[in-house]
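Engineer: The sequence isn't on hand, but the structure is:
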């Protein structure tokens, strides 16, 4: 089926709507610029006076113009050295907002009996709070290393290795989606995946329904649903 506008600002390809929501058992979401309206790393960088430099790397990574996402994230995080926990708190309380329709879409998925997953190249300082606010079942994201000793409470400019690996990139998002499906005893084709950047493409490619939200061109072209105006809950226009 060709790519076509199903409704103003809502483009679909590869299926004929509506799809029954009951077909799906898991909904996986990216965080930055998907569930929330900022890129957290860029806003943290602003606290260090480095937003322009960091945001340029973020934009290139999200557009798929940087081949090594892990290296791009390490470069960005290195520029955050010296930012304080208080600065992170300020980003959370004054700059982070849910995107329109995010809470409604997650609630609709949960009401339909689906499990929910948050997979992010961002940081646990934010993903854990988003998880708790929305009642999300599973998460995977990165841990910012914090200085001890004289500089206690400041970022070191590094991330902490975790039991599953070092950095949650596109490959890790895909792996976590597949592992979560396996643990639930479902097929990846029973999952919905929602994202906006190139590092979401590996998990979008595995899901039964791939959704781009105000996404980069490469992601819009490949997703089965592209929400190009309005909120995340516009997905419910093609799901019943």
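Structural biologist: Arrived safely. Keep in mind that what you see is a predicted model, and the values were worked out from it rather than measured.
Engineer: contacts, neighbours, all on C-alpha from now
Structural biologist: Will do.
Engineer: And the residue nearest in space to the middle of the chain, how close does it get to residue 75?
Structural biologist: A centroid search over the chain (Cα atoms, centre = their mean) returns residue 30, at 1.6 Å, as the residue closest to the centre. Remark: distance between residue 30 and residue 75 (Cα to Cα, to the nearest Å) = 21 Å.
Engineer: okay, now the one to match up with it:
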């Protein structure tokens, strides 16, 4: 019986990449998209990609960034699935290699229990291009999941993970049920289930 479900955020809960919505404001969207794609395919070290992408946001006003994230598009069925899981007594947590700027807003809208993500450093209301936080490395999701598992006293078969990219591999290895959702090929080989229909309600059949 599943007691904890961990979701990736970008392209799993949210329909797109959080950083693209901010990079668009300063004309850096294409550069950032290329860095993100290479990281999600496992072609570029996640930490190096994270730092390079954040650097491209240097000079953006924080209030502009927040405004851009207020109306993010969410994957079909996201709110419904989260409500379904919580009704079954399952804790729902988001792990994002992106930013709390987005996941904190999404938490209020979608109702999941907690999120772990990164923070964009700011000074005088301007992004400095520096980044830090809980999800900075390729292994971060697996490491934080291990801490939560120990805290909650869970067995591997009581944990479900859902994601789409290479930085989800570390958490998939620690979950009894892992769903590659509209995922990159590099992740599918680690999944117990593969869903290529872009509707999160498809996952109800597994829980």
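Structural biologist: That came through, no problem. All figures in this text were calculated on a predicted structure; none of them were measured in a lab.
Engineer: Can you give me the TM-score here?
Structural biologist: The TM-score (TM-score structural alignment, normalised by the length of structure 2) is 0.94; 207 aligned residues with a Cα RMSD of 1.4 Å.
Engineer: ok so, going back, check the gap between the corresponding residue of structure 2 for the residue nearest to the centre of structure 1 and residue 69 of structure 2 for me.
Structural biologist: By TM-score structural alignment, residue 30 of structure 1 lines up with residue 8 in structure 2. To residue 69 of structure 2, residue 8 of structure 2 is 17 Å away according to Cα to Cα.
Engineer: Likewise for residue 19 of structure 2?
Structural biologist: Distance from residue 19 of structure 2 to residue 69 of structure 2, counting by Cα to Cα: 9 Å.
Engineer: Settle it for me: which of these two has more neighbours?
Structural biologist: In terms of neighbours (other Cα atoms under 10 Å), residue 19 is the more surrounded of residue 19 of structure 2 and residue 69; the figures are 24 against 18.
Engineer: Thought residue 98 was touching the more buried one, still the case?
Structural biologist: Yes. Using Cα atoms under 8 Å as the test, residue 19 of structure 2 is close enough to residue 98 to be in contact (7.3 Å).
Engineer: any idea what residue 203 of structure 2 aligns with in structure 1?
Structural biologist: By TM-score structural alignment, residue 203 of structure 2 lines up with residue 235.
Engineer: Helices of structure 2, start to end?
Structural biologist: Remark: helices assigned in structure 2 by DSSP state H are 18-23, 29-40, 46-55, 62-69, 78-87, 100-110, 140-152, 169-172, 185-188.
Engineer: Give me the buried stretch members for the third one, please.
Structural biologist: By neighbour count with 16 or more other Cα atoms under 10 Å, helix 46-55 of structure 2 contains the buried residues 46-47, 49-50, 52-55.
Engineer: closest to residue 62 of structure 2 among those residues?
Structural biologist: Nearest to residue 62 of structure 2 out of these is residue 54 (Cα to Cα; 12.9 Å).
Engineer: Might one say that the closest one is in contact with residue 131?
Structural biologist: Yes. Between residue 54 of structure 2 and residue 131 a contact is recorded at 6.3 Å, counting by Cα under 8 Å.
Engineer: Against residue 63 of structure 1, how distant is residue 210 of structure 1?
Structural biologist: Counting by Cα to Cα - residue 210 of structure 1 and residue 63 of structure 1 are separated by 17 Å.
Engineer: Comparing the two, which residue is more hemmed in?
Structural biologist: Shown here are residue 210 of structure 1 and residue 63; by other Cα under 10 Å, residue 210 has more neighbours (25 against 18).
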